[in-house]
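J.: pasting the structure only:
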């Protein structure tokens, strides 16, 4: 509050006070760390960036690992601001491993800040730094596709796109399996409620198709025909279809209705392809069908008192064929 008042009433003093905050940080007096960090962050836009040297960045790196959530937040906030300045963003690459660890922080503000920093700096880092980070990022980012925050979903999806683009040589070969595992989540998030997440999914899925040299998939993405894309994924062969089927089951319980409906249809496509396959495949599909039937029964119960002519839910069920489809009239 005081620093904000200072910026409004006496902006000419901000630079001097920010310099004092930097000096306090360099002295590393633990008791003063929170106060000095708060002033440093609040007045960072008044700070001479030449003062933010390796010593200050080392302190920020240390605070990223602090047990104190407030210090971690302040460190991430300062890095978000620094990463937004072209002349400083490239100098942050040494902190990227620690920033990446913050993607798993228990604090949502810190996770979002870490995504922002990585999104601003990964492309600017040299190959020696960016490549190993990109390899690790994919495994860390995939669970974030399902985060309740649309910002986290969008940024994590776009960061996967960036990771594919900075990987080179052997890193690309090592990344192929993780990129392939991202195809189904990206496909489902083409149906995301949030248009920015859906757009990010489309861009990243196109990048993944290019990475994996899937020409037909790239072609279908240009036509914007979601179900053709689903069929294309399942056409890779029975082993891939099995893997994709397993990945689709959690989406039957997605909090987003469009993703649940997409999962039902995808399982129907998989059922038709795998109905003559091994018994374990049929069991997986039947398990999915069981979930869908429960969903339909709950939906029918909730709609039993309503009469809405524009929506019809017509389940088509054959256990032997192992698929279900929900038909919904256009508005």
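T.: Arrived safely. What you see is a predicted model, and the numbers here were worked out from it, not measured in a lab.
J.: When you work out contacts or count neighbours from here on, use the C-alpha atoms and nothing else.
T.: Noted.
J.: Show which residues not belonging to stretch 148-168 make contact with it.
T.: 112, 115-116, 118-119, 122-123, 127, 130-131, 134-135, 137-138, 141-142, 144-147, 172, 186, 194, 196-197, 200-201, 203-204, 207-208, 211 (CA atoms under 8 Å, 6 or more residues apart in numbering).
J.: Quick one, which of those residues are buried?
T.: 112, 115-116, 118-119, 122-123, 130-131, 134-135, 137-138, 141-142, 144-146, 172, 186, 196-197, 200-201, 203-204, 207-208, 211 (16 or more other CA atoms under 10 Å).
J.: Return the subset of the residues you listed lying in helices.
T.: 112, 115-116, 118-119, 130-131, 134-135, 137-138, 141, 172, 186, 196-197, 200-201, 203-204, 207-208, 211 (DSSP state H).
J.: continuing past the helix or strand encompassing residue 8, what's the next helix or strand?
T.: For residue 8, the enclosing helix or strand under DSSP states H and E is helix 2-9. Next along the chain after helix 2-9, taking DSSP H and E as the criterion, comes helix 14-27.
J.: Report the angle between that next one and helix 2-9.
T.: Taking axes from the mean of the first three to the mean of the last three CA atoms, to 10 degrees, one finds helix 14-27 and helix 2-9 inclined to each other by 150 degrees.
J.: Could you pull out the buried residues of helix 14-27?
T.: For helix 14-27, using 16+ other CA under 10 Å, the buried residues are 14-15, 17-19, 21-22, 24-25.
J.: can you put those in CSV and add distance to residue 71?
T.: Rendered in CSV, the data for these read as follows (distance: CA to CA, whole Å):
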residue, distance to residue 71
14, 22
15, 22
17, 20
18, 18
19, 19
21, 15
22, 15
24, 15
25, 12
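J.: ok, and here's another one to check against it:
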């Protein structure tokens, strides 16, 4: 007599002894068989894929067998699944990591089979909320969506089945060592959520922190980002012993070659600084300042806003031992900060305003607080911004004069910024410095250099705001320059000036 394979599996699932043995075997097949050699970054497929009659067929058969087991096991099968909950959900979660790559390759059959198996598992054990999470997303090909799915599943497990979390996390921590990128990404995504619920499991938390720290150099930028994200999700009551370790990871990833990882590092820095003691931040304060300054000119507006915001947060750690060193960093950042007060992006503008307020006391500009309370400081109108720049130049005259060459060199460099509005801001700010500061004689060589640049930009720039600002500033500079009584050295070359930083 012929029995369909699904009927045979159901017979196994209903057997009091064989159900557990069969389930363990199928799970071992599922866990040991690679999904596909998919390049998750490029969405490319190698010769070993689900189209091959070996691993692909075996994997698909294992998933189909699980589905039949979940659906036909009755009370006996359900008991076996409940007893092996962590060993079932863990490899299924890793398999979800492959869904994005497979969907992009058009291999939707296995994605559907896997989702059906996962849904059947949820129905079998009564995890209805988890089933709804999967139903909301379906056959999505977006990587971030699948990461969110995995993290939502991890959160659901943590809330509904907290006793299973240690076993699952131990499995996932080991999975970070696997060769398959999609499985490492899935493991990192789940762990980054599970760590939030690790309060009460100190040894498990230590194990997870060690695993995530080891993989901040993973070849996958997604794994690097998720591991860092997980580190800053350590419960506040448990994070203090790990603060220095986490900050060290952030310092390293602020210089990552992948911009998404850098952005994650900046966002995580903002998060972890709120719970960091001064003695943990002080030794790396200048290091962090330099790295953040490099990110403030990113073409990514979110990166600019977060890096300016993080710079402001760092100012709270500029205590007596680091005050002078941090003040040097403020000098290096101030011109750029003032320029981006009128950035094209509203988020950057607001971040710069908040940071300027925090830095003002460090610059000895307590009197400028009256300027910060005026309407023009929070205005998005260009004329209001120019009024503020003019007034703040007067207020900060003493502070600016200390590093005047550095400030003007930075502003001249910004004449070629990728944003026309920042070019115009730099032109206007440099004009204010040259015309409003008292020590005009020491600025003579800058007059000629900047006048020469403005003449060129006025005729070459395609942006109306840049041309108008050049015209106004040029007139003001020429008027101020002609009224001076100094003698300009005969060997002064108008093309010479302070050497700009690369």
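T.: Received, thanks. Note that the structure is a prediction, hence the values are computed from the model and not measured.
J.: where does the TM-score land?
T.: With the length set by TM-score structural alignment, normalised by the length of the first structure, the two chains reach a TM-score of 0.79; 311 aligned residues with a CA RMSD of 3.4 Å.
J.: Need the residues that contact the helix holding residue 8 of the first structure.
T.: Helix 2-9 of the first structure has contacts (CA under 8 Å, 6+ apart) with 13-14, 39, 42-43.
J.: let's go with 7 Å and repeat that
T.: Residues outside helix 2-9 of the first structure that contact it (CA atoms under 7 Å, 6 or more residues apart in numbering): 14, 39, 42.
J.: between those residues, which is closest to residue 54 of the first structure?
T.: Nearest to residue 54 of the first structure among these is residue 39, at 19.1 Å by CA to CA.
J.: Looking for the alignment partner of the closest one in the second structure.
T.: Correspondence of residue 39 of the first structure to the second structure, assessed by TM-score structural alignment: residue 187.
J.: so where does that match fall, helix or strand?
T.: Using DSSP H and E, residue 187 of the second structure sits in helix 181-194.
J.: Skip the chain neighbours and tell me the closest residue to residue 56 of the first structure.
T.: residue 26 (6.7 Å; CA to CA, 6 or more residues apart in numbering).
J.: quick one, what contacts the equivalent of residue 346 of the second structure over in the first structure?
T.: Matched to the first structure by TM-score structural alignment, residue 346 of the second structure sits across from residue 195. By CA under 7 Å, 6+ apart, residue 195 of the first structure lies in contact with nothing.
J.: Please tell me how far residue 195 of the first structure sits from residue 52 of the first structure.
T.: 38 Å (CA to CA, to the nearest Å).
J.: With residue 167 of the first structure instead?
T.: 29 Å.
J.: buried residues in stretch 170-187 of the first structure?
T.: 172, 175-176, 179, 181-187.
J.: Against the second structure, what's the mean shift for that stretch, could you check?
T.: Aligned to the second structure and superposed, stretch 170-187 of the first structure gives a mean residue distance of 1.8 Å (mean CA distance after the TM-score superposition for the first structure).
J.: cool, stretch 202-211 of the first structure as well?
T.: Compared with the second structure after the fit, stretch 202-211 of the first structure shows a mean deviation of 1.3 Å (mean CA distance after the TM-score superposition for the first structure).
J.: So if I had to pick from residue 167 and residue 52 of the first structure, which one is more boxed in?
T.: residue 167 (21 against 15; other CA atoms under 10 Å).
J.: which position in the second structure aligns with that one?
T.: Aligned partner of residue 167 of the first structure by TM-score structural alignment: residue 318.
J.: Ok, residue 229 of the first structure next?
T.: Checking TM-score structural alignment: residue 229 of the first structure goes with residue 392.
J.: Now for the nearest residue in space to its match that is not next to it in sequence, how many residues are close by?
T.: Counting by CA to CA, 6+ apart, residue 368 is the residue found nearest to residue 392 of the second structure once chain neighbours are left out, at 7.0 Å. By other CA under 10 Å, 18 other residues sit near residue 368 of the second structure.
J.: Tell me if I'm right that residue 368 of the second structure and residue 395 touch.
T.: Yes - at 6.2 Å, residue 368 of the second structure and residue 395 qualify as touching, with contact defined as CA atoms under 7 Å.
J.: tell me, what's touching the two both at once?
T.: With CA under 7 Å, 6+ apart, residue 368 of the second structure and residue 395 have no common neighbours.
J.: Format the contacts of helix 2-9 of the first structure as TSV; extra columns: distance to residue 73 of the first structure.
T.: Below are the contacts of helix 2-9 of the first structure laid out as TSV (distance: CA to CA, whole Å):
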residue	distance to residue 73 of the first structure
14	22
39	13
42	13
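J.: out of those, who's nearest residue 257 of the first structure?
T.: Of those, the one sitting nearest to residue 257 of the first structure (CA to CA) turns out to be residue 42, at 41.4 Å.
J.: who touches that closest one in this structure?
T.: So residue 42 of the first structure contacts residue 3 (CA under 7 Å, 6+ apart).
J.: can you check the one 3 residues further on too?
T.: Applying CA under 7 Å, 6+ apart, one finds that residue 45 of the first structure lies in contact with no residue.
J.: So in the first structure, which helix runs the longest?
T.: helix 279-303.
J.: How about it, which residues are buried there?
T.: So helix 279-303 of the first structure, judged by 16+ other CA under 10 Å, has buried residues 281-282, 284-286, 288-289, 291-292, 296.
J.: From residue 113 of the first structure, how far off is residue 204 of the first structure?
T.: Shown here: residue 204 of the first structure relative to residue 113 of the first structure, a distance of 21 Å by CA to CA.
J.: mind checking what residue 449 of the second structure lines up with in the first structure?
T.: By TM-score structural alignment, residue 449 of the second structure lines up with residue 287.
J.: and the match of residue 39 of the first structure, how many residues sit next to it?
T.: With other CA under 10 Å as criterion, residue 187 of the second structure counts 34.
J.: now residue 365 of the second structure
T.: 17.
J.: what's it in contact with, if anything?
T.: Neighbour list for residue 365 of the second structure: 395-396 [criterion: CA under 7 Å, 6+ apart].
J.: Tell me which residue of the first structure matches up with it.
T.: Residue 365 of the second structure maps onto residue 214 in the first structure, by TM-score structural alignment.
J.: before we move on, back to that, tell me the one of the contacts of helix 2-9 of the first structure nearest residue 270 of the first structure?
T.: For the contacts of helix 2-9 of the first structure, the nearest to residue 270 of the first structure is residue 42 (53.9 Å; CA to CA).
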